[in-house]
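Enquirer: can't give you the sequence, but here's the structure:
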């Protein structure tokens, strides 16, 4: 007679097991029957391009979103009831890229925040309990220090210790290295490995695939709201991981739509940077964009590409180097001077940086040219309407008229108003940061066509984005990783090689030397 199985021989239940999860937001299918299993003591990576469904899955497993169907279990037990904050907090916690600690409170106060409702707080005892808690998880931080004085990774350690003190054995790390330097990343990874040895499980979300190979033992890939791959990291070549993310076959050549390569323009640079740098964002960059050229600057989170765009247009002041337009220096950190120098700007966030929502289409489209709409600094409504009607017609902005508030426009048409404002002065150089974010496919094609036409008419254009579709219109693309140009591609790049460079996966793409000016080194 066979012996009864010993429960001690059974593998422990997964720290997290999600199965068949479906989530819709209105007509948008954000998760299409996906799954994910994270074992105790495991660092499991979840990767995918923007819009793949990673953030939605995190929302589901942390209790922020109620799934439309599917199951979620922690340690073999069903997830707490939706809305049971204490129940979810005792199972799973999320450490976000942006620290959630309160900087003006001490470490001890942050650790025990919201735990003493109606109780009298004994401060000495609180600090002793905080010291014991930090020591238990090996976090070398003074419990009496202000959280705002800590290094970034120390604040993350405090958040992890707080989560573990509630009983959570699964920690979601959402881009935890985005604000860390190399030493900070190493210290963080060392601490994570120590906690893994104690049975703590981590779900690791990162745009930097090299970190997946450095830290994780398993990886799951989402693409277009579906789960397309789960594998052991050690058994998965980097090119196959990139291919799973993009849908390309490993080693596939350039697609046929790139067959028509535009000739390289030979005019003198219109927009140039020399040794341009911004501490903590990007290192010294020498770039040159010629008239008739669209330069793409590709980069994932924390690459420094958005900061570069904001520095070019004067929203941020460089710590070194200079920007010139047609050889004339642009005053650092001055938006008005950048406008006067001939730089047009399409910002990343049209709602926060691009539009005045309670103002009309006409008023928004003419914000940069109000001095030209009437004598002696006045603004004539008739000229404003006339100018706006011209822009509405040329950009095919679907509106009830120039007097309609922009708040009533669709996303694509609102973005066209932002583009109209950027083009109002006839810029010598156009800088566009993620110009098609949040717009439909038809509007996306139209907007990118406008940027292409600006260059074809003789101006210089720069598209800064991590969206591959934005970059397809470019004549040349630079890939940034941690503030450095790591690769340059002409228009024949493939999705796989560009994503590999953006994600810091060395050895997948052939990284060629470049001086940032279209010349090989």
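Expert: On my side now, so go ahead. Predicted model, so just to flag it, every value in this text is computed and none were measured.

Enquirer: from here on, contacts and neighbour counts on C-alpha atoms
Expert: Fine.

Enquirer: quick one: contacts for residue 219?
Expert: The neighbours of residue 219, taking C-alpha atoms under 8 Å, 6 or more residues apart in numbering as the test, are 44-47, 212, 229-233.

Enquirer: brain fart, residue 496
Expert: By C-alpha under 8 Å, 6+ apart, residue 496 lies in contact with 239, 242-243, 246, 248, 250, 509.

Enquirer: Would you mind listing the buried residues in the helix or strand encompassing it?
Expert: Using DSSP states H and E, residue 496 maps to helix 495-502. In terms of neighbour count (16 or more other C-alpha atoms under 10 Å), helix 495-502 has its buried residues at 495-502.

Enquirer: do the same with stretch 388-395
Expert: 388-389, 391-392, 395.

Enquirer: Kindly report the same for stretch 346-356.
Expert: Within stretch 346-356, the residues scored as buried using 16+ other C-alpha under 10 Å are 346-348, 350, 354-356.

Enquirer: ok, the residues you listed vs residue 436, which is closest?
Expert: residue 348 (8.8 Å; C-alpha to C-alpha).

Enquirer: and the closest one, that one's in a helix?
Expert: No - using DSSP: H, G, I helix; E, B strand; the rest coil, the assignment for residue 348 is coil, not a helix.

Enquirer: right, and it touches residue 433 too?
Expert: Yes - using C-alpha atoms under 8 Å, residue 348 is in contact with residue 433, at 4.8 Å.

Enquirer: ok, back up a step: can you list the contacts of residue 219 in CSV and add neighbour count, secondary structure and distance to residue 92?
Expert: Formatted as CSV, those follow (neighbours: other C-alpha atoms under 10 Å; DSSP: H, G, I helix; E, B strand; the rest coil; distance: C-alpha to C-alpha, whole Å):
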residue, neighbour count, secondary structure, distance to residue 92
44, 27, strand, 14
45, 26, strand, 16
46, 24, strand, 16
47, 25, strand, 19
212, 22, helix, 21
229, 13, strand, 24
230, 19, strand, 21
231, 14, strand, 23
232, 12, strand, 23
233, 20, helix, 23
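
Enquirer: this is the other structure I want to compare:
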């Protein structure tokens, strides 16, 4: 048998008193897609940083093709062996595709860049891997799908044939995901090996041949995918049995027929959607489903004031909200968990207590001054109420796992005791137990009488909804009551179901 593409043996890593990895081993065989799964904080990111040469090991070793990994100082040698395509863009948006492909190694004629040669080499590289992206396009204008393909092509241009895909489907709709998987299969047949990281366990079974599970910084399981059920993977990730527990709205008591209307949306139009009308009452969860191109995210962002509509109205308890005004929405009693926690939901360099109180600073003291003691108290309460795992309220949120960061975003959204909560992909990029905890909070605030508008790509999230509206091409095309069948909802999302 040929040598493994990569072999990590007994790897250990500490950051001060924190054990990030303990005696972890991983073997990835040539030409396979090998899944790496685990809860947030299990050690996946630390292992990837070691496998890609961003950090060294305290104990253990890493080898590529049977040869020891290069010293960390020789990054060009690392790039020739391995590359990582991250969930968040690692391109320079202002530069063209060609410039990004050959960043820091532009073709040169004397001291000048040979632009004609650069574009030709970029076209030849993309053509060789069947990537259909214009080389003169600014990278910032690419779709997420095309950006990922460009990053894969850039990695292959260095000679790397081992690619780490870190949550590659998090921002893709179902059709783009299938195209990505088909591209992975094609590249595998050409000798490329993948380490595939995802919280979507059904994807592991669809595209991978082997799986490794980490839990609490330790190796738990490595096995052929066909030998491990989804439930068994969840059990291995959590150390518990029973899998994900989500309360289906169909088993709850029905909503009171005289419940007050909290959110009113009438003939709302904007970027990516048109003539959308909906109502949400006290104690009701209304879900919005659809592909990433359906307009569902834009509708929710317009309700909260992140976008301005071109027509229509948004009102909370009969009070019309001014368009594109987040402060007015917050003042009217709207809380929001935005789509991108890193850029819209958190100040990463600030503490848990600072982030949790951002929306209520004007209420914590006289003249807008929020005393540290009060903020610390509120931060400590957030840790307790939302199960945030942190060293204390003063810990920077940048130090937290993805699931705990998302809990901080939810804590901030609810700190103002809103009448309406807008949740946009609230469980994106979090592990199964963090997802369970987040959805339990959503169910709790619904029981308290708050209205909830829930937008998600995840069917598990939408189980909480009393009604799910399906958007397609910017319009509401169907409505499903609680207890819907997966097949019916997916058919509507994909355009195979009847129009409303």
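Expert: Perfect, thanks for sending it. Here the structure is a predicted model, which is why all the values come from computation and not from measurement.

Enquirer: Can you lay out the buried residues of helix 495-502 of structure 1 as CSV showing distance to residue 201 of structure 1?
Expert: Below are those laid out as CSV (distance: C-alpha to C-alpha, whole Å):
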residue, distance to residue 201 of structure 1
495, 32
496, 30
497, 31
498, 31
499, 28
500, 27
501, 29
502, 27
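
Enquirer: could you dump the contacts of residue 496 of structure 1 to TSV with distance to residue 489 of structure 1 and neighbour count?
Expert: Below are the contacts of residue 496 of structure 1 laid out as TSV (distance: C-alpha to C-alpha, whole Å; neighbours: other C-alpha atoms under 10 Å):
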residue	distance to residue 489 of structure 1	neighbour count
239	18	20
242	17	27
243	18	19
246	18	19
248	17	18
250	18	16
509	10	19
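
Enquirer: just to revisit the earlier point, show where the helix holding residue 496 of structure 1 falls in structure 2, residue numbers please.
Expert: Helix 495-502 of structure 1 lines up with nothing in structure 2 when matched by TM-score structural alignment.

Enquirer: what's the spacing between that helix and its chain's center?
Expert: Helix 495-502 of structure 1 has its C-alpha centroid displaced from the chain centroid by 16 Å (C-alpha atoms, centre = their mean, to the nearest Å).

Enquirer: likewise stretch 385-393 of structure 1?
Expert: 34 Å.

Enquirer: How about stretch 284-299 of structure 2?
Expert: So, by C-alpha atoms, centre = their mean, the centroid of stretch 284-299 of structure 2 is 16 Å from its chain's centroid.

Enquirer: try stretch 109-122 of structure 2
Expert: For stretch 109-122 of structure 2 - counting by C-alpha atoms, centre = their mean - the centre lies 37 Å from the chain centre.

Enquirer: before we move on, what about stretch 273-292 of structure 2?
Expert: Distance, centroid of stretch 273-292 of structure 2 to centroid of chain: 21 Å (C-alpha atoms, centre = their mean).

Enquirer: ditto for stretch 375-384 of structure 2
Expert: Worked out by C-alpha atoms, centre = their mean, stretch 375-384 of structure 2 lies 26 Å from the chain centre.

Enquirer: where exactly do the helices run in the stretch 51-200 of structure 2?
Expert: Listed in chain order, the helices of the stretch 51-200 of structure 2 (DSSP state H, counting those that start in this stretch) span 75-79, 97-101, 115-128, 144-157, 174-189.

Enquirer: Check what contacts the fourth one and list those residues.
Expert: Applying C-alpha under 8 Å, 6+ apart, the contact partners of helix 144-157 of structure 2 are 79, 82-83, 85, 89-91, 97, 100-102, 125-126, 129, 131, 133, 139, 163, 168, 171-172, 176, 180.

Enquirer: cool, and the second one?
Expert: Helix 97-101 of structure 2 is touched from outside by 91-92, 106, 118-119, 122-123, 133-139, 150-151, 153-154, with contacts defined as C-alpha under 8 Å, 6+ apart.

Enquirer: Mark which of these are buried, thanks.
Expert: 91, 106, 118-119, 122-123, 133-135, 137-139, 150-151, 153-154.

Enquirer: Check those residues and tell me the two furthest apart.
Expert: Maximum distance among those (C-alpha to C-alpha): 18.8 Å, for 106 and 133.

Enquirer: list the contacts for the closest residue to residue 149 of structure 1 other than its chain neighbours?
Expert: Distances taken as C-alpha to C-alpha, 6 or more residues apart in numbering place residue 103 nearest to residue 149 of structure 1, at 7.6 Å, with adjacent residues excluded. Neighbouring residues of residue 103 of structure 1 by C-alpha under 8 Å, 6+ apart: 146-149.

Enquirer: what's the closest of those to residue 315 of structure 1?
Expert: The nearest one, if we look at those relative to residue 315 of structure 1 and count by C-alpha to C-alpha, is residue 148, at 25.2 Å.

Enquirer: The closest one touches residue 100, doesn't it?
Expert: No - using C-alpha under 8 Å, residue 148 of structure 1 is not in contact with residue 100, being 10.9 Å away.

Enquirer: what's in contact with stretch 185-204 of structure 2?
Expert: 5, 28-38, 161-169, 207-208, 211, 225, 230, 233, 429-432.

Enquirer: Now intersect the residues you listed with the strands, please.
Expert: 28, 33-37, 162-166, 211 (DSSP state E).

Enquirer: Tabulate the residues you listed (TSV), appending distance to residue 51 of structure 2.
Expert: Below are those laid out as TSV (distance: C-alpha to C-alpha, whole Å):
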residue	distance to residue 51 of structure 2
28	11
33	16
34	14
35	14
36	12
37	15
162	10
163	10
164	9
165	12
166	13
211	16
